[in-house]
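Undergrad: how does the following fold in three dimensions:
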Amino acid sequence: MDRLTAEDMVMFVNAATTSTGQREFHSRAAEQRASLEFLHEYVAGNYRDLYAAVLALDINDLNAALITRRLLATSAEATPDQRALEGRLIARRLAVMPPQRVYDLFRDLRRAGVNNRRTRAIVRDWLSARPDQAFDAVKYRQGLKRALRHTHLTPTRIARTPAAGPTDAVLADELGTFLFRTASPARFRTPLLESWRRAHYEQAAVYDLPYTVAEGFAAKHGIARSTFLAKIKPNLTRLESLRLRDSADTGTALAAMPLTRLATYVLSLPFADRVDRRTELTDALRAAARRTAGRNAGQWGRVAAVLDDSFSSYGSGVKRRRPLAVAVAGHFLLEALAAEFVPLWTSGATDPLMAHPRGATPLGHRILDALSHEPDRLLIISDGWDNAPPGLAGEVLRVWRRNVDPANRVSAIHLNPVYDAGDYDVKRLTRDVPSVGIRNAEDLPTLVEFARFTEGRTGYAGLSAHFTDRVTRFLESS
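TA: So this is what the prediction gives:
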C-alpha cells in the first residue's frame, strides 16, 4: 500500500507540474481537463494530507487553484488539525500567485457556491494583505467586486492604505463608492481613483493608470498608439515591456527576467532579430542561468544533455513553443551547473539561440551519442515521443542501465514538460530511468532531487519526509 501511495503521488505531482488543461501537441484541451479532474478527485479522496502538501511544491498556478478550491469545498471532511495546516498552506500559496489568478479562483468559488467560514476568512485575509487596494480596484475591478459580494465583506473590513495615501476610513468609503455606486463623486481623495475619474475626460490622467486600464481610455480618446506607448512607458511592467518589444526598455527588462520566460521571449523573436541581438540575448540568458544555478554553478561535473527540438516541441497554439523554451532554458542552466557540458539537440543543431521546432525525434541515437562522452550526469529534456525509430530510446536506456551501469554510477533523468492525458502522467521512456514533469527550467535542480522517488527504491516513508520538509520550508519562507 505504501508503494502504491508513493507511485500515485509521484504521478499526481508530475501532472500538477506540467498540465495546464490546455491543448498540447498530442492531446486536446478537453482530454487534458478530463484527465486532470479525475486525478484531483482521486488523490484528494484518498490522500488528503499529501494532496494539500502539494501546494508547497513547484506546481503550476492552475493546479494550485484546483487544489485550493477542492480543499475549501470539502472543509467538512477535514479534521481540525487538517483544516489548520491547509489554511496556512492555502494562504501562503495565494500570496505567491499572480493576483489575476487569485481573483479567477475567487470567481470559481463563487460559481461553485463555496462560501463557508474558512473560505470567507481566506478571502478576507488575502484582500486585506494586498499592498495597494486602490490599484486592485482599478485593475481588477470586477474580480474585487465579485469577491466582496460573495463573501459578504465590506471595504471597511479590508481597507489598508499605503503610507502616503489617505486614511483607511477614507479609502474604505471611496472603494465602496468606486465599486458599488453608479455615479462618481466630484472628486476622489485616493490618487489612483481620482486619476481613473479624470481619465474619462482628461487625456493627461490616462498616463497615471496601469497600462491595461489606460489602454481602454486611450482608445476612447482616440490617442495614437505610438503616442500612447511612448507616454505610458514608465507604467509598464517588465513583461509588458517585452510583449510590446519596446527596444528602449528591453535591456532593463531582460536583466531581471526569469530564465524560462526569457527563453520564451527569445524564441518569439524572428530569426533576423536573434542574429542582430545575439550578444545581448546570449548574455541575458547566461546571466539568468547563473542566478538560477547560484552556489551550485560548476558543481555538477561532466553533464551530457539530450535536448528535444523536434516538431512536437512547438507545443500548441495556446502553449506555443513552450516545450522548446524549457529545453533552451535547460541548455543554459545546465551549462552553468556543469564543469563540462555536452549539449545534443535532436535535430543535430548546435546553436540554442536559433532553435526552432523541426523534424522527427531520434532520442535513441542522441542518447547513445551522449553516453559515448562518459558523463557524470545524463539529462533528457523531451516530451518523450521517441519516433525515429519508435522505442529506441527506452531500449537503449534499459540495456545501458541493466548491463553497463547497474550500480547507477551515472545519474540519468528524463525531464518532461508535457502532460500525457491518456496515461495520467508524463510520458516515460523506460522504467529504468526516472521521468519527472518540469514546468520551468528553474525547477530543474529540485526535480533532480525529487526524481529518486520515481524509481521505486525510496518508498512512501522517504516521499512523506520529503513532503514534510518542503511544507516546512514553504511556510517558513513567508
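
Undergrad: from here on, contacts and neighbour counts on C-alpha atoms
TA: Fine.

Undergrad: can you verify my assumption that residue 206 contacts residue 216?
TA: No - counting by C-alpha atoms under 8 Å, residue 206 sits too far from residue 216 to count as a contact (9.3 Å).

Undergrad: what count of nearby residues applies to residue 29?
TA: 15 (other C-alpha atoms under 10 Å).

Undergrad: one more: residue 35?
TA: Residue 35: 21 neighbours (other C-alpha under 10 Å).

Undergrad: how about the contacts made by it?
TA: 421, 422, 424 (C-alpha atoms under 8 Å, 6 or more residues apart in numbering).

Undergrad: which parts of the host helix or strand of residue 107 are buried?
TA: Take DSSP states H and E as the rule and residue 107 turns out to sit in helix 99-111. Under the neighbour-count criterion of 16 or more other C-alpha atoms under 10 Å, helix 99-111 has 99, 102, 103, 105, 106, 107, 109, 110 buried.

Undergrad: here is a second sequence; please produce its structure as well for comparison:
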Amino acid sequence: MESYADLVAAEDLLLFVNAAITSTGQREFRSRAEEQRMSLDFLHAYVLGNYRELYAATLALDINHHNAARIVRGLLETASEATPAQRSAEGPLIARRLALLPPQRVYRLFRELRRAGVNNRRTRAITRDWLAARPDPALDAVKYRSGVKAAARHAHLRLDGELGDFLFEPHTRRAGFTTPLFDAWRRAHYSHSALYELPYTVAEGFAAAHGIDRAAFLERIAPRLTRLERLRLRESARDHRVDGVAGDLAALPLTRLASYVLALPLDDRARRREELTAALRAAARRTAGPRAGSWGRVAAVLDDSFSTLGSGQKRRRPLAVALGCHFLLEALAGEWIPLWLSGRTDALLAYPYGPTPLGARVLDALEHRPDRLVIVSDGFDNAPPGLAGEVLRVWRARLDAEGRTSVVHLNPVYEAEDFDVRRLAREVPTVGVRDAEDLPALVELAQFTQGRTQAADLWAHVDARVRGFLREER
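TA: I've put the predicted structure just below:
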C-alpha cells in the first residue's frame, strides 16, 4: 500500500519533469519571459528543497540544457546540505550531464557559480575534472578563451606552459607558440591567411576587424565549419553565391532540421521538396532505429495553428516539434495517418495559421481506429473550446474502455501560470516535449501521468533511466 507522501512525490516529480523538458525561461506565445522564469524558479527551489535525490535523478531524463545546468548549479550551491550518500550519488550524475552539455553552456555555468561565490571543494573538483576531460584543450582555449580563464581561476588551477601563457599573457611571449592553434591566433592579428586556420566563431571576428569581404571569407573558411555552423550559414552562403558550405542536411538532429526547413520561404521549400523531404525522412529513420515500423497503425493530430508561431526567442519552435514528430511517427508506424489542424496534407509547407480545432481533428483520428493516437499541441483547444477534452473523455469512458487505442498528448509549451503543460483531458496522459527525437521515451513516461500507475513503478522507471544514463559513460 503506497502512502499519500509517495503519491504526492510522484505528482511533484512529473510536474517538475514536464517543466524541465519544455521551459527555458524564455517568452512563449502566451506568457512573458518573467512569468516563465518565476514559475521555473519556484519549481526548482521546491523540488530541490523537498526531493533532493529525485532532483538530481532528473539529470538522467530528457530535460533541456537550460534546466540541466540549473539543476547542476542548484546541487553545487547547496552542497553543504547534502548527506555523504547524496553527494556520492550526485557526483556521477553531474559529471555525466556536464559531459553531454554544449561546452559554451558549461563555461557559462562555471561563470555563474563564480559570480554567486560557489567555490566549495566539490565545485572545484568538478570543474577540474571536466576541464581535464576536454578532448582538445587548445581548441577550447581559443574558442572559449574567457570561459576557460574564468573556470581555471575559480577552480584555483595552475596552468603552466603554453596554455597558461596563451590564456593570461598571450602578447608577452616573444618566441611565439608551438601549439598550431595558439600560433594561428597570434598571427591572425596581422595576417589575413592565418585566420583561416582558426575556428569559424573566432575567425569571424578577425575577418570583420580586417574588413575582409564576406563572400571571400565564407569560401575560404568553409572547410573548418562544424555541422551546425554549416546549417546556420547555408542561406547566407547561398545569398553570396558561395559553394562548399551546404553539408549533409540528413546528418542533423531531427528537430533542428525541422526548424531550418520552417525558416525557409514556402517557395524555396516547394522548389527543394525532394532534398528537404529526403533529409527529414533520413533523420527520422536514424532516430527511430530498430523501432522503425513497429508501432502499428498510428494516427497523429498535429498543431499548426497560429500559436505555433512561438515567440521571438523560440520562433516556430512548437511547429518545428510537430513537424519533427510527423516524420518520426511516419518512420515508427506500420500504417501512418497524419492529421494537421489546418487540414493541409503537405507537411513540408506547414506554417502557423488559424485557430486550434483540436476536437474535430481528434474525432477524425479516432474514426480510423488507430493502435496509437499521438496529439502534438499546446492544448489551447478553442474551436470550439473544450471539445477535444470531451471527445476524449467519452471515447475512453464509453467507446474504448478497454484501452484498445493508446492515446498520448505531447505538449511543447510550458504553462507558467499552472506550473505545468496544459492538459486536454484527465483520461489522457500529457507530457512535455522539447525535441521530437525524445518522443519514444516520452510516450513511455506518459503512462505515469494519469495516476493509474503505482508510484513504485515510477521510481523503478527513474532508477532504470539513471543506471542506463551512467552506463553510457563507460
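
Undergrad: TM-score for the pair, please.
TA: Taking TM-score structural alignment, normalised by the length of the second structure as the basis, the two superposed chains have a TM-score of 0.96; 462 aligned residues with a C-alpha RMSD of 1.0 Å.

Undergrad: more neighbours: residue 206 and residue 216 of the first structure, which one.
TA: residue 206 (26 against 12).

Undergrad: counterpart of that one in the second structure?
TA: Counting by TM-score structural alignment, residue 206 of the first structure lines up with residue 195 in the second structure.

Undergrad: from residue 220 of the second structure, how far off is that match?
TA: 10 Å (C-alpha to C-alpha, to the nearest Å).

Undergrad: quick check, nearest of the buried residues of helix 99-111 of the first structure to residue 28 of the first structure?
TA: residue 105 (23.2 Å; C-alpha to C-alpha).

Undergrad: can you tell me, leaving aside adjacent residues, what's nearest to the alignment partner in the second structure of the closest one?
TA: In the second structure, residue 105 of the first structure lines up with residue 109, judged by TM-score structural alignment. Once flanking residues are discounted, residue 109 of the second structure sits nearest to residue 69: 6.6 Å by C-alpha to C-alpha, 6 or more residues apart in numbering.

Undergrad: what about that neighbour, how many residues nearby?
TA: 20.

Undergrad: which position in the second structure pairs with residue 234 of the first structure?
TA: Per TM-score structural alignment, residue 234 of the first structure is aligned with residue 223.

Undergrad: and that match, how far is that from residue 203 of the second structure?
TA: From residue 223 of the second structure to residue 203 of the second structure the distance is 13 Å (C-alpha to C-alpha).

Undergrad: any idea which element residue 341 of the first structure lies in?
TA: Using DSSP H and E, residue 341 of the first structure falls in strand 340-345.

Undergrad: what about that strand, how far off from the second structure?
TA: Superposing on the second structure places strand 340-345 of the first structure at an average distance of 0.6 Å from its equivalents, by mean C-alpha distance after the TM-score superposition for the first structure.

Undergrad: what's the first helix or strand after that strand?
TA: Heading C-terminal from strand 340-345 of the first structure (DSSP H and E), you reach helix 363-371.

Undergrad: contacts only, for residue 382 of the first structure.
TA: 306, 307, 308, 313, 323, 327, 414, 415, 416, 417.

Undergrad: rerun that using 7 Å as the cut-off
TA: 307, 308, 415, 416, 417 (C-alpha atoms under 7 Å, 6 or more residues apart in numbering).

Undergrad: among the residues you listed, which ones are in strands?
TA: If you go by DSSP state E, these have 307, 415, 416 in strands.

Undergrad: the first one pairs with which position in the second structure?
TA: Residue-level alignment of residue 307 of the first structure against the second structure, with TM-score structural alignment as criterion, gives residue 302.

Undergrad: returning to that earlier point: narrow the contacts of residue 35 of the first structure to just the buried residues.
TA: 421, 424.

Undergrad: which one of the contacts of residue 35 of the first structure is nearest residue 56 of the first structure?
TA: residue 424 (21.1 Å).

Undergrad: contacting residues for the closest one?
TA: Each residue near residue 424 of the first structure by C-alpha under 7 Å, 6+ apart is listed here: 15, 35.

Undergrad: map it across to the second structure for me.
TA: Match for residue 424 of the first structure (TM-score structural alignment): residue 419.

Undergrad: same thing with residue 143 of the first structure?
TA: In the second structure, residue 143 of the first structure lands on residue 147 (TM-score structural alignment).

Undergrad: cool, and residue 71 of the first structure?
TA: Match for residue 71 of the first structure (TM-score structural alignment): residue 75.

Undergrad: now its match: which helix or strand?
TA: Short version: residue 75 of the second structure belongs to helix 65-77, going by DSSP H and E.

Undergrad: measure stretch 392-404 of the second structure end to end?
TA: End-to-end for stretch 392-404 of the second structure, by C-alpha to C-alpha: 13 Å.

Undergrad: run the angle between the helix holding residue 75 of the second structure and helix 103-115 for me.
TA: 30 degrees (axes from the mean of the first three to the mean of the last three C-alpha atoms, to 10 degrees).

Undergrad: quick one: average offset of helix 65-77 of the second structure versus the first structure, please.
TA: Per aligned residue, helix 65-77 of the second structure averages 0.5 Å (mean C-alpha distance after the TM-score superposition for the first structure).

Undergrad: give me the contact list for that helix.
TA: 20, 24, 59, 94, 101, 109, 118, 123.

Undergrad: show me which of those residues are buried.
TA: For these, buried by 16+ other C-alpha under 10 Å: 20, 24, 59, 94, 109, 118, 123.

Undergrad: could you find the counterpart of the second one in the first structure?
TA: In the first structure, the residue matched to residue 24 of the second structure (TM-score structural alignment) is residue 20.

Undergrad: skip the chain neighbours and tell me the closest residue to the residue nearest the centre of the second structure.
TA: With distances taken as C-alpha atoms, centre = their mean, the residue of the second structure nearest its centroid is residue 64 (4.4 Å). For residue 64 of the second structure, ignoring the flanking residues on the chain, the nearest one in space by C-alpha to C-alpha, 6+ apart is residue 21 at 5.2 Å.

Undergrad: now do the strands in the stretch 301-450 of the second structure.
TA: 335-340, 372-376, 406-411, 414-415, 420-421, 430-432 (DSSP state E, counting those that start in this stretch).

Undergrad: TSV for these, including mean neighbour count?
TA: Below are the strands of the stretch 301-450 of the second structure laid out as TSV (neighbours: other C-alpha atoms under 10 Å):
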stretch	mean neighbour count
strand 335-340	20
strand 372-376	24
strand 406-411	25
strand 414-415	26
strand 420-421	26
strand 430-432	30
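
Undergrad: contacts only, for the counterpart of residue 217 of the first structure in the second structure.
TA: In the second structure, residue 217 of the first structure lines up with residue 206, judged by TM-score structural alignment. Contact analysis of residue 206 of the second structure by C-alpha under 7 Å, 6+ apart lists 188, 195.
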